[in-house]
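Undergrad: model the structure of this input:
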Amino acid sequence: MTATTSGSDTGRLTTALDPTLQRMLLEPRWERAAPWRAELDRITRVDLAHVVMLAERGIVRREAAAALLAAVTDLRRRNFGPIEGRPAPRGLYLAYEGYLIETLGEEVGGLLHTGRSRNDLNATCLRIGLREPLAELVLRLIRLELVLLNRGRRYGESVMPAHTHFQPAVPITYGHYLVGQAGALAREVEALLSAGDGLASCPLGAGAVGGTSIPIDASRTAELLGFAAPVPNSVDAVAARDLVLRILAAAATLGVLLSRVATDLLLWSTEEFGLLRLPDDLVGSSSMMPQKRNPFVLEHVRGKASAALGAFVAAATAMRGEPYTNSISVGTEATGHVWDALSESTEATTILVKVLSGTTVNASAMERRANDGMTAATAIAEEMVRRGVPFRRAHHEVGLAVRLVLDGAAGSLGEVLADRGHFEAPEDVPDDAARVCAAADYGGGPGPRSRAWAVTQARRSATAHRARLNTWTASWRDADERLARAVAEITGTSPV
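TA: Model (predicted):
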């Protein structure tokens, strides 16, 4: 047989890494679409709404507004090509405004900044820019919620040991564990959605910090840009970036959860545990050791999940001690950390969705470990309590029985406890992990009724989260359509 040198067949592994994860984790990150284009996309969207409002209020002539709107729309259609390479000694916005003045003349191009500052413009663009990455993260998290619930139902009776202090503790099921993670994840999604509610207020109209004497209509621009209302106070509008801190705080807490789940999956997929097995397209090989199957994607989860925590610390550090007004430290340096934090959190979530969806469960090994670890010991003590033995005495008696079995002085817990008169026969002792799980229907245990209730609650949360996300995205789409119609009405063109 001819040896293969294909990167997808290492001998030990027969398939390549999942294509999505390969692009995400292994391929070089060549420069993507220039960030300045994304910034100009947000700026010009705000400009379209601002000019429409100025024309509707009679602050600028409709003919001048139409020329401005047509020029801005043309720039957007040309992907801002005419701006590329222009000198920007005072920033991108003024380079862009300078182009409009050169093209349209000062009498028209110079109208764009009427009743506005870069301060309220930047604060507004930040909120618009956060919409898509935050919505994408929430969408991926909802998918993770559903994967956890679906796999939780599938493995609802796959008995395994729960661990405390890295030692086998009591019997649960793998499905029970996954549904527990879904419950925790629901709270993290709720926190992100609550933080994202801050995106509904529009800073535009606040000017540099003290509003403007020009009779603008801040509610109209807010409506055209997909906001619910303007920020009522001009100082708060340009000074505050607590929205970023709340998003980062929620993402950082989410990262703690994702990292803990990844740690469990890493441990359980080791040869020593042997409870889970990741498919070949979710593991890597070693360049030197032919036998290796490395679940390295889970290590990426742990690393990526920490990005938001670092971003929160950096952002909060940049903000603290600054005056409560417009500030580069607050508005630029602090907020710059949020983009990578959201991107890394989204990628960590994407990896976990694939891992949990593709992992094979070794149900027999799980149940064997639950029984070999004598995880039924607590349930045995509780049965003795029902028979009239005080719990602390029952605890001692079962502990003694465990020690005798481990020392080889007895064959089973039932044998010891029957000999000591607590049960009529060894077979009366509830020492089977599956039997214990089925009976644990109280206190949120893995029993069938308890588990079904937890699944129902978690599924309701996921449904509610999807509804809130849909409300967000629908309002943004509706605003885009309103803005297009308003621009078309003034320019006399068809809405795009």
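Undergrad: every contact and neighbour count from this point should use C-alpha atoms.
TA: Fine.
Undergrad: in the stretch 151-300 of the chain, which spans are helices?
TA: In the stretch 151-300 of the chain, the segments counted as helices under DSSP state H, counting those that start in this stretch are 174-196, 218-224, 234-239, 242-268, 296-305.
Undergrad: how about the shortest one: buried residues?
TA: In terms of neighbour count (16 or more other Cα atoms under 10 Å), helix 234-239 has its buried residues at Ser234, Val235, Asp236, Ala237, Val238, Ala239.
Undergrad: follow-up on the earlier one: any chance of TSV for the helices of the stretch 151-300 of the chain, columns distance to Arg42?
TA: Listed next are the helices of the stretch 151-300 of the chain as TSV, based on distance: least, Cα to Cα, whole Å:
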stretch	distance to Arg42
helix 174-196	18
helix 218-224	13
helix 234-239	17
helix 242-268	17
helix 296-305	27
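Undergrad: go through those and name the closest to Gly331.
TA: With distances scored as Cα to Cα, the stretch of the helices of the stretch 151-300 of the chain nearest to Gly331 is helix 234-239 (7.7 Å).
Undergrad: give me the distance between that closest one and the centre of its chain.
TA: Offset of helix 234-239 from its chain centre (Cα atoms, centre = their mean, to the nearest Å): 28 Å.
Undergrad: which residues sit against that helix?
TA: 119-120, 123, 202-211, 231, 324-327, 330-331 (Cα atoms under 8 Å, 6 or more residues apart in numbering).
Undergrad: stretch 50-60 too?
TA: Contacts for stretch 50-60 (Cα under 8 Å, 6+ apart): 61-62, 65, 68-69, 111-112, 215-217, 220-221, 486-487, 490.
Undergrad: in PyMOL, select just the buried ones from those residues.
TA: PyMOL command restricting the contacts of stretch 50-60 to the buried ones, with burial defined by 16+ other Cα under 10 Å:
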select buried, resi 62+65+68+69+111+112+216+217+220+221+486+487+490
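Undergrad: between the contacts of stretch 50-60, which is closest to Ala88?
TA: Of all these, Leu112 has the smallest distance to Ala88: 17.8 Å, by Cα to Cα.
Undergrad: residues near the residue nearest to the closest one when sequence neighbours are not counted, how many?
TA: Nearest non-adjacent residue to Leu112, counting by Cα to Cα, 6 or more residues apart in numbering: Val51, 6.9 Å away. By the criterion of other Cα atoms under 10 Å, Val51 has 26 neighbours.
Undergrad: Leu404 versus Val51, what's the distance?
TA: Look at Val51 and Leu404: by Cα to Cα, to the nearest Å, they are 84 Å apart.
Undergrad: before we move on, what about Leu275?
TA: In terms of Cα to Cα, Leu275 sits 28 Å off from Leu404.
Undergrad: what sits against the most centrally placed residue in the chain?
TA: The chain has Leu137 as the residue nearest its centroid, 4.4 Å off, counting by Cα atoms, centre = their mean. For Leu137, the contacting residues are Leu342, Ser343, Ser345, Thr346, Thr349, by Cα under 8 Å, 6+ apart.
Undergrad: to compare with the earlier structure, here is another sequence to fold:
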Amino acid sequence: MSAPTNASPQAQDTSVFPDPVYARTVLAPLFDAARTSHVAGFRAIDAAHCVMLAETGILTRNEAAAIARALAEIAREIDPARLVYTGEVEDYFFLVERALKDRVGPDLGGRLHTARSRNDIDHTLFKLALKERIDAILARSHALLAALIETAARERDTIVVAYTHGQPAQPSTFGHYLAAMIEVALRDVARLEEARAIVDLCPMGAAAITTSGFPIDRARVAALLGFSAPLRNSYSCIAAVDYQTATFSALELLFLHLGRPIQDFQTWSSFEVGQLYVPNALVQVSSIMPQKRNPVPIEHLRHLASQVVGRARAMRDVMHNTPFTDMNDSEGETQEMGYQAFAVAERALDLLAALVAQVRIDPARVAQNVARSCITITELADTLVRREGLSFRQAHEIAAATARAVVAAGGTLVADGHAPFAAAFREAIGREPGLTAADFAVAVSAEHFVATRDRYGGPAPAAMDEALAAYRDARDGLATRIAERRAREAAASAERERAFAALIEER
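TA: This is a model prediction of the structure:
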């Protein structure tokens, strides 16, 4: 038995960082994530920071030039794709710093890190990566909106059965249904753009927590990196991860909402309903049942949408009850999980846009379903109020009696409804109705049902044309904003490259 000692654990500790298990389970995955997802961001940040240090006089032009030339050499000579984590350095940041010191010496190489920290670097990296991914989603959302609007215009007058509580309710048009999708998608895009505006504020210059005693120019670094402005409060730069929660909340809502019509498409394309026809190019056949037409892209869309919702929600859940400070909970590995949500989202938006552009409505099945479900009966009640002077409750009871009689007889409203209607009217009102058989047939037709609903937001042609014009304006506005952001950030990238190249050429 060894003798007890009064020495502290620290005095006895002869271990060397990193512990092999820690290196394998934490440091190596983080290193791989950095070299695959953030190399361009690291290089942009180094270049912008180096330019700023020279412009503010924190580094001399000669010092900054030597660093810039070394950074350019590192970019040419080190292939991130071939790097393997060895534990010799803690992470990718320190690997680049070591390579820099090898080229210009430890004193000068260490000066690049003046007035910055891995804290502000990390959150800037994540924001650069998120902006790129949000922009990809916005571009694909624009393509989806274009497909939805084009299809809605094409199918403006195409009758469909609209459902409530899973049962046939009223006739509408496929264009009107898609218009509802468009409006929700536009609101979701607005939420995503609002989140992007939060992401578009630069943390650089916050350093560890409180900025720096050096005369740094935060606005210059933000501009060189393509951000709209610096994020003001330095503590917020490294502690407030609302840019992440806002982004993934917006992404989650987009796909939660898209999942609902995707489920409708699944039901509408079923054999029993059959009002939505999916073309052969998007249909798989059974390996054993030759009669089967399986519109499996809809199934894939449903589970892809659910994957995005689940991953985006997980991002928000990881942030729950974490301290309001710089913490690993919101950083490297968590960000990689979030990037997976974006990758799936891009696939789903591409597939949904292709599906929406190609599906068609089967008018024969719609007509059959309209006829056997009596879904135009509401317009009969409305017509009785307008033409016969009845209260809606009286008209509703007559219409209900008519529908019950037609269903019991296995008939249809247009062909078989006038006689039971006249009988119900006489019994309820005590006189003959003014509606002739021809008037009745018009009143209960699906086309008349839609045409009379020409109020703002309704399915009638004039209302739909007004709505489609508004949707096109909103789509074009999105395209303009996407182009403006691209132009601003391309200009920032060009200015950063120009200023950095000027340093490299400095002699």
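Undergrad: now what about the strand or helix carrying Leu21 of structure 1, what contacts it?
TA: Following DSSP states H and E, one finds Leu21 of structure 1 within helix 19-25. Outside helix 19-25 of structure 1, the residues that touch it by Cα under 8 Å, 6+ apart are His300, Glu347, Ile351.
Undergrad: please apply the same query to stretch 108-122 of structure 1.
TA: Contacts of stretch 108-122 of structure 1 (Cα under 8 Å, 6+ apart): 43, 46-47, 51, 60, 64-65, 67-68, 97-98, 100-103, 203-209, 212-214, 216, 237-238, 326, 331.
Undergrad: quick check: buried residues in it?
TA: Here stretch 108-122 of structure 1 shows 108-112, 114-122 as buried, counting by 16+ other Cα under 10 Å.
Undergrad: cool, stretch 347-358 of structure 2 as well?
TA: Residues of stretch 347-358 of structure 2 classed as buried: Ala348, Leu349, Asp350, Leu351, Leu352, Ala353, Ala354, Leu355, Val356, Ala357 (neighbour count, 16+ other Cα under 10 Å).
Undergrad: the third one against His142, yeah?
TA: No. Under the criterion of Cα atoms under 8 Å, Asp350 of structure 2 makes no contact with His142, lying 10.6 Å away.
Undergrad: what's the spacing between the aligned partner of Ala454 of structure 1 in structure 2 and His176 of structure 2?
TA: Under the alignment (TM-score structural alignment), Ala454 of structure 1 pairs with Ala467 in structure 2. Distance of Ala467 of structure 2 to His176 of structure 2, computed by Cα to Cα: 9 Å.
Undergrad: list the contacts of the residue nearest to Ser343 of structure 1 when sequence neighbours are not counted.
TA: Leaving aside its chain neighbours, Ser343 of structure 1 sits nearest to Pro133 (7.1 Å; criterion: Cα to Cα, 6+ apart). Pro133 of structure 1 makes contact with Trp339, Leu342, Ser343, according to Cα under 8 Å, 6+ apart.
Undergrad: quickly find the element holding the first one.
TA: Just to be clear, that refers to Trp339 of structure 1. Assessed by DSSP H and E, Trp339 of structure 1 sits inside helix 338-358.
Undergrad: find the nearest non-adjacent residue to Ile134 of structure 2, please.
TA: Leaving aside its sequence neighbours, Ile134 of structure 2 sits nearest to Arg196 (Cα to Cα, 6+ apart; 6.9 Å).
Undergrad: next, the contact list for the one you found, please.
TA: Arg196 of structure 2 is in contact with Lys131, Ile134, Tyr243, Thr247, counting by Cα under 8 Å, 6+ apart.
Undergrad: farthest pair in those residues?
TA: Ile134 and Tyr243 (11.8 Å).
Undergrad: aligned partner of Leu351 of structure 2 in structure 1?
TA: In structure 1, Leu351 of structure 2 lands on Ile351 (TM-score structural alignment).
Undergrad: in structure 2, what stretch matches the helix holding Leu21 of structure 1?
TA: Residues of structure 2 matching helix 19-25 of structure 1: none, counting by TM-score structural alignment.
Undergrad: buried residues in that helix, which are they?
TA: Leu21, Leu25.
Undergrad: could you do stretch 42-59 of structure 2 as well?
TA: Those would be 42-55, 58-59, for stretch 42-59 of structure 2 by 16+ other Cα under 10 Å.
Undergrad: in contact with Arg140 of structure 2, which residues?
TA: The contact partners of Arg140 of structure 2, taken as Cα under 8 Å, 6+ apart, are Glu346, Leu349, Asp350.
Undergrad: any idea how far it is from Arg103 of structure 2?
TA: From Arg140 of structure 2 to Arg103 of structure 2 the distance is 44 Å (Cα to Cα).
Undergrad: what is the neighbour count of Val278 of structure 2?
TA: The tally of other residues near Val278 of structure 2 (other Cα under 10 Å) stands at 24.
Undergrad: which residue sits closest to it, ignoring its sequence neighbours?
TA: Residue nearest to Val278 of structure 2 in three dimensions, not counting chain neighbours: Val359, with 5.0 Å by Cα to Cα, 6+ apart.
Undergrad: would you check that that neighbour makes contact with Gln275?
TA: No. Using Cα under 8 Å, Val359 of structure 2 is not in contact with Gln275; the gap is 10.4 Å.
Undergrad: which parts of the stretch 51-200 of structure 1 are strands?
TA: All strands of the stretch 51-200 of structure 1, identified by DSSP state E, counting those that start in this stretch, fall at 159-164, 167-173.
Undergrad: out of the ones you listed, which is closest to Asn79 of structure 1?
TA: strand 167-173 (53.8 Å).
Undergrad: for that closest one, which residues meet the burial criterion?
TA: Under the neighbour-count criterion of 16+ other Cα under 10 Å, strand 167-173 of structure 1 has Pro168, Ala169, Val170, Pro171, Ile172, Thr173 buried.
Undergrad: before we move on, what about stretch 368-379 of structure 2?
TA: Applying a neighbour-count criterion of 16+ other Cα under 10 Å, one finds Asn369, Val370, Ala371, Ser373, Cys374, Ile375, Thr376, Ile377, Thr378, Glu379 buried in stretch 368-379 of structure 2.
Undergrad: centre of the chain to it, how far?
TA: Centroid displacement of stretch 368-379 of structure 2 relative to its chain, using Cα atoms, centre = their mean, is 37 Å.
Undergrad: so what touches that stretch?
TA: Outside of stretch 368-379 of structure 2, the residues within contact range by Cα under 8 Å, 6+ apart are 161, 168-171, 273, 396, 399-400, 403, 407, 410-414, 443-446, 449.
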